[in-house]
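> Sequence unavailable; structure follows:
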């Protein structure tokens, strides 16, 4: 039993299971109600049933009116367009049922008779005029106005959707909001658009209901008099009886319809706020006590005009003075709401501009500036003023859109969710320059020509392009900036043409991929572990934090990311650490053990479309010499293997590796450097400085590879040391 049920039982009250049961069976209840509404169109109803349904219709309409007055946001009542449809069907069904009773027997129940007798009394003409006035008010004023407001609101909401979506994306990429808040704001915008679009269509139901009510009333009056005259009544008696019934039937239908159409108009015209409509109305009207006092004095003066009735004027002036007394001292609606204690906390209250102390404002601005200087963005992109138009555009191809896609790609391939990239202008940069900053330190910069295109020679060009010679900032290759008019010519000549925004984002992508290890923080590691805990709680409880702390795990993951190894399979990484951590706490040794566990992923990452891994290997004597030098090769078999290695020998080795990799990768194939496990770490660090794009794998990591093709073998024929 829940705590709520226990408290209810202790207090002698019944648990709230009845309401829960209604909600669980809501689909059945609503479906049955709609079916019953449809049956009223074809089935005759007894007068007492019609009385009950008419009473329910009046109560339901009043409920809708009061609910719309008390909602704080129109979107809170998103089901209102559907409610309008059901309400229209219910009134039409009741009209058909009452018409059947009126024309068949001249008796439509007590409710219709009471309405007709009360309004008509002794004058049928007055009753008809009152009914027609109600119809005109609903049809011409309220229904038509509500329909127009719904139409305009829907148009403006739909037109504003792209701008709101771009604003959310900008806040998300700037780090002002999180992914969950951005998702909630997008859902709110979509719900708002759907609501106003549905209200635009639902307003047609109200208009059609008014027209149908007028037609049905006319038919009841004309045909009823004819049926009564044909049934033996004289014309005067038939006119009086059926006029009363017709007017009563029309009033019973039109008054609830007037309530519902008023509710629709209120819902369409109200603005969003944290208070209900009633509170906002009273606060906004009574929040200016000077106006209330002025009007009270004027009304009091009008009471003394000769011929004017003094009592109502004096009474109204007194009431307004009482209202002024209660609101005296309030300056604006907010102050009145605060005094009443109904103002909800929606953030720091801001003073009006004329009440802000200039000294206080200056101090707050200075403190805010100091706090901003203390904050360091994890990733930021600073741009010159000419690049500002590239940040966001209507086509969705701006820097912010590319950055959002980049974060998704890195999360999908590397398994790391990048922190938001803050894009900001820097007046100290050149107009077309930009720089990439990680953790407050600049890691790369470049210059692009906004509005131009970068033409790169892919090796198959047939001529010289006209443009400004430059260097591709992402890969360091020769390129040319060409104008938009020369873009087609450059493509015809065989150049790869890229727009300036893509050039900048590609450079950003390469830089971020190269620095993923530096970007990874302990908070990121904790988030990764929490995600694993949801799918593999056992391994997390075994490893983190008792055997492997967050700091040690962060170092292992950083080593993996720095060499391009993905960390998506966190359960496998933690399992490997669980097996290795009992024998050693050395970060490099743990990293090598994890890499062997991720061997299949590493092979798939570097294999071609046929699953073949193309590799360049080292001569066994070279590997043995390196292993002996780093202390992982055991006793040397010969003098050559035990000879020391110096800087010149290592430099020569790197040059030969670079040459072999260049020859093996001709034709666009991806090639890895394959070495023994005990020297992989040393060779990787040695090669990475000159060849950062080369992946160094060990034989233990490629056991899961489908096929390995050795393209070149690096040998050291001479000994420059």
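That came through fine. Source: prediction; values computed, not measured.

> Going by C-alpha atoms from here, please, whenever you check contacts or count neighbours.
OK.

> the strands in the stretch 451-600 of the chain, which residues?
Under the criterion DSSP state E, counting those that start in this stretch, strands of the stretch 451-600 of the chain are mapped to 453-456, 468-471, 478-482, 496-499.

> What lies in contact with the first one?
The one in question is strand 453-456. By CA atoms under 8 Å, 6 or more residues apart in numbering, the surrounding residues in contact with strand 453-456 are 472, 477-484, 487, 490, 495-500, 503.

> what's the answer for the last one, then?
Identification of contacts with strand 496-499 by CA under 8 Å, 6+ apart yields 451-458, 487, 490-491.

> same thing but at 10 Å, please
Outside strand 496-499, the residues that touch it by CA atoms under 10 Å, 6 or more residues apart in numbering are 448-461, 479-482, 484, 487-488, 490-491, 503.

> of those, buried ones?
Among those, those scoring as buried are 448-457, 461, 479-482, 487, 490, 503 (criterion: 16 or more other CA atoms under 10 Å).

> Can you add distance to residue 155 and give the strands of the stretch 451-600 of the chain back as JSON lines?
Compiled in JSON lines, the strands of the stretch 451-600 of the chain are given as follows (distance: least, CA to CA, whole Å):
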{"stretch": "strand 453-456", "distance to residue 155": "38"}
{"stretch": "strand 468-471", "distance to residue 155": "47"}
{"stretch": "strand 478-482", "distance to residue 155": "42"}
{"stretch": "strand 496-499", "distance to residue 155": "35"}
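
> nearest to residue 151, of those strands?
strand 496-499 (40.7 Å; CA to CA).

> and the closest one, how far out from the chain's middle?
32 Å (CA atoms, centre = their mean, to the nearest Å).

> again with stretch 350-364
Per CA atoms, centre = their mean, the centroid offset for stretch 350-364 relative to its chain is 34 Å.

> repeat for stretch 192-203
20 Å.

> Give the buried residues for that stretch.
For stretch 192-203, by 16+ other CA under 10 Å, it's 192-200, 202-203.

> before we move on, what about stretch 657-671?
For stretch 657-671, using 16+ other CA under 10 Å, the buried residues are 657-658, 660-661, 664-665, 670-671.

> and the strand or helix carrying residue 93, what does it pack onto?
Taking DSSP states H and E as the criterion, residue 93 maps to helix 80-105. Under the contact criterion of 3 or more CA pairs under 10 Å, 6 or more residues apart in numbering; DSSP states H and E, helix 80-105 touches helix 26-39, helix 47-70, helix 179-230, helix 235-269.

> hold the first one in mind and look at this next one:
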């Protein structure tokens, strides 16, 4: 444990001990001076904070200082009533500060308590209560504003996280201040009660136990009690003032001193008016011109200096404001127009309500959920998706763009729902015929009345926002390998370095460059293999990069290292149903591989490739007819080449090798691909 932590703990324990164990007067003097010093420090810090959160520990500190003062009150009361003496500090406040007159001291004490209790504490308490309520009410709007800025690309993920934390901390701070201000109020009340106890108790003890007469007991214990009250209430007044300053501070770029001088004296011409009024007082009242005209002269001089300073500042601002006009036609400004966003979602003007939170739109929230979903499923951090309206689109159309090029789009009807239409079934539901944009299924846009009817019959019905976000999510998954650039790859590697620094240091850049690792990750993403387990991927690359730099071969080694992940992704329960490739096909493919400087290439005769494509197509079709997801399994040596051929039919069909399956999974062969004919076995 650090020394600072130990010292704070010891200080709190000392406060508790002070209430139980009598302290010597010299120690009381030291602690009273520390109390005054601490209160002045808190007041000055409160005046120099720019925002309330800069002094976020203040509520807890307020509680501790209040407890410290009360503990000092207990100790000084014990010393006053036991010995008729509470040290030099209390005696000084009782004799020197109030001139040895207990009546004057008592009045001053009451004035301080009234100022603290009725003015500062009451006001601070009310401001803290209102600020806490307003801050809590404004939290949802602030959170939505942050999300909107994040999705619009105005701020980064880190900035959004920091702003969310600030909003949360503000609510916590004002809530804590609302409660902590009650301690200050209680402290003021306790100070009054303790004073009367000291006076009455001291008067009784002095006459009955110490042999004093009435006047001597009254004078001695009243002076000591009032001195004790003053030495306690002055620090309490300073901290109460700091409380008021903290809770009434609005966010600004300067501290209290900067804001006062900048805002209070923002209008120099008004200072001239004030100077004239003061000078007039000297003429028409008995105050005299010597005093009033001296002050008026100082005000005129100050106003003149402030006016000159403002004119100079205005000239500087005018010079600065001209700079953007000069830059407007600069080559650098034109170059900024060439920047292309990685992902863009554009929509027609009629779809603006879907993105406008004030109209109930939730597209922005759904996009945030998509980015989290992609990160969990594929291990890819999607860059900021730029969301904007496009007047060139039809009113109810939307488009998804990747690096400036449209890759997907669709048509949405507001206040309608999309119903997936079963093939060749008379459902009797009326709507606008369309095609479901994500999977290309026949569908209908139906109104709310028809939606209730469709749900009664058990048809799948989704709202417009769900249609868009589903299409966006699937499109991102389909093009994930293109989204992953070198910059995104470097960010992933830097993140992995925090967890596995030795692996990254061994691999990059001595064995593989960022670009080579990017190619491997792109190949995995293209076949829907998650790269979230990046440490295993990098460790495998470090093992095999000493033998080959070919990204195709490295990808195959990585896939085998991810066998548990691939098996879990494709198997159902503990079983996986696959289509296998005939041994003759595997042999022919193996014999027609040609090695070049760039790697191995398949040089199969076009007629054989056409026969193989036909066989694959027929086998896959028969498997899909019985409702089974086709998965093709081959030997590790030819997996990548079979995948190239299967990609001509359907790039979404997974192709795996024997080495990518866990030994405990049951493999069921439901089809075999031949060159001439097709044999299919269905379970």
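Received the coordinates, thanks. Small disclaimer: the values here were computed from a predicted structure and weren't measured.

> tilt between the helix holding residue 93 of the first structure and helix 179-230?
Angle of helix 80-105 of the first structure versus helix 179-230, following axes from the mean of the first three to the mean of the last three CA atoms, to 10 degrees, is 10 degrees.

> With the second structure overlaid, report how far helix 80-105 of the first structure is off on average.
Helix 80-105 of the first structure differs from its equivalent in the second structure by a mean of 1.9 Å after superposition (mean CA distance after the TM-score superposition for the first structure).

> can you give me the helices in the stretch 301-450 of the first structure?
310-327, 333-340, 358-374, 399-413 (DSSP state H, counting those that start in this stretch).

> what sits up against the longest one?
Helix 310-327 of the first structure has contacts (CA under 10 Å, 6+ apart) with 283, 286-304, 328, 330, 335-336, 339.

> cool, stretch 51-61 of the second structure as well?
Under CA under 10 Å, 6+ apart, the answer for stretch 51-61 of the second structure is 42, 45-46, 48-49, 64, 66-67, 166, 169-170, 172-181, 183, 242-243, 245-256.

> what stretch of the first structure does it fall on?
With TM-score structural alignment applied, stretch 51-61 of the second structure matches the range 73-83 in the first structure.

> residues of the matching stretch that come out buried?
73-75, 78, 80-81.

> what sits against residue 222 of the first structure?
By CA under 10 Å, 6+ apart, residue 222 of the first structure lies in contact with 239, 242-243, 246.

> Then residue 479 of the first structure?
With CA under 10 Å, 6+ apart, residue 479 of the first structure has these contacts: 454-458, 465, 467-473, 495-497.

> Now check the second structure for the residue matching it.
Under the alignment (TM-score structural alignment), residue 479 of the first structure pairs with residue 443 of the second structure.

> Report the distance from stretch 270-283 of the second structure to the chain centre.
With CA atoms, centre = their mean as the basis, the mean position of stretch 270-283 of the second structure lies at 53 Å from the chain mean.

> my bad, stretch 590-600 of the first structure
On CA atoms, centre = their mean, the centre of stretch 590-600 of the first structure falls 38 Å from that of its chain.

> related to what we said a few turns ago, please convert the helices of the stretch 301-450 of the first structure to a markdown table, extending it with mean neighbour count and distance to residue 590 of the first structure.
Converted to a markdown table, those look like this (neighbours: other CA atoms under 10 Å; distance: least, CA to CA, whole Å):
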| stretch | mean neighbour count | distance to residue 590 of the first structure |
| --- | --- | --- |
| helix 310-327 | 16 | 73 |
| helix 333-340 | 16 | 61 |
| helix 358-374 | 11 | 36 |
| helix 399-413 | 18 | 22 |
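
> Any chance of a markdown table for these, columns distance to residue 685 of the first structure?
Formatted as a markdown table, the helices of the stretch 301-450 of the first structure follow (distance: least, CA to CA, whole Å):
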| stretch | distance to residue 685 of the first structure |
| --- | --- |
| helix 310-327 | 77 |
| helix 333-340 | 65 |
| helix 358-374 | 35 |
| helix 399-413 | 23 |
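
> and residue 232 of the first structure, which of those helices is closest to it?
Using CA to CA, those put helix 310-327 closest to residue 232 of the first structure, at 52.9 Å.

> Nearest residue to the middle of the second structure?
What sits nearest the mean C-alpha location of the second structure, by CA atoms, centre = their mean, is residue 161, with 1.8 Å.

> Please tell me how far that residue sits from residue 323 of the second structure.
Applying CA to CA, to the nearest Å, the value for residue 161 of the second structure to residue 323 of the second structure is 33 Å.

> Same question for residue 100 of the second structure.
For residue 100 of the second structure relative to residue 323 of the second structure (CA to CA), the value is 68 Å.

> again, but for residue 593 of the second structure
The value you get for residue 593 of the second structure to residue 323 of the second structure, if CA to CA is used, is 63 Å.

> likewise residue 575 of the second structure?
Counting by CA to CA, the gap from residue 575 of the second structure to residue 323 of the second structure is 69 Å.

> For residue 670 of the second structure, give me its contacts.
Here residue 670 of the second structure is in contact with 576-580, 619, 622-623, 628, 630-632, 679-683 (CA under 10 Å, 6+ apart).

> What about the residues you listed, which are in strands?
Applying DSSP state E to the contacts of residue 670 of the second structure, the entries found in strands are 576-580, 632, 679-680.

> Now that we have the buried residues of stretch 192-203 of the first structure, can you turn them into JSON lines and tack on distance to residue 690 of the first structure?
Formatted as JSON lines, those follow (distance: CA to CA, whole Å):
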{"residue": "192", "distance to residue 690 of the first structure": "56"}
{"residue": "193", "distance to residue 690 of the first structure": "55"}
{"residue": "194", "distance to residue 690 of the first structure": "57"}
{"residue": "195", "distance to residue 690 of the first structure": "60"}
{"residue": "196", "distance to residue 690 of the first structure": "61"}
{"residue": "197", "distance to residue 690 of the first structure": "60"}
{"residue": "198", "distance to residue 690 of the first structure": "63"}
{"residue": "199", "distance to residue 690 of the first structure": "65"}
{"residue": "200", "distance to residue 690 of the first structure": "65"}
{"residue": "202", "distance to residue 690 of the first structure": "69"}
{"residue": "203", "distance to residue 690 of the first structure": "70"}
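
> Residue 36 of the first structure: which of those residues is nearest?
residue 202 (21.4 Å).

> In the second structure, what residue corresponds to that closest one?
Match for residue 202 of the first structure (TM-score structural alignment): residue 180.

> Surely its match is in contact with residue 243?
Yes: between residue 180 of the second structure and residue 243 there is a contact at 9.4 Å, judged by CA atoms under 10 Å.

> Map residue 165 of the first structure onto the second structure.
In the second structure, residue 165 of the first structure lands on residue 143 (TM-score structural alignment).

> Kind regards, and thank you for your time.
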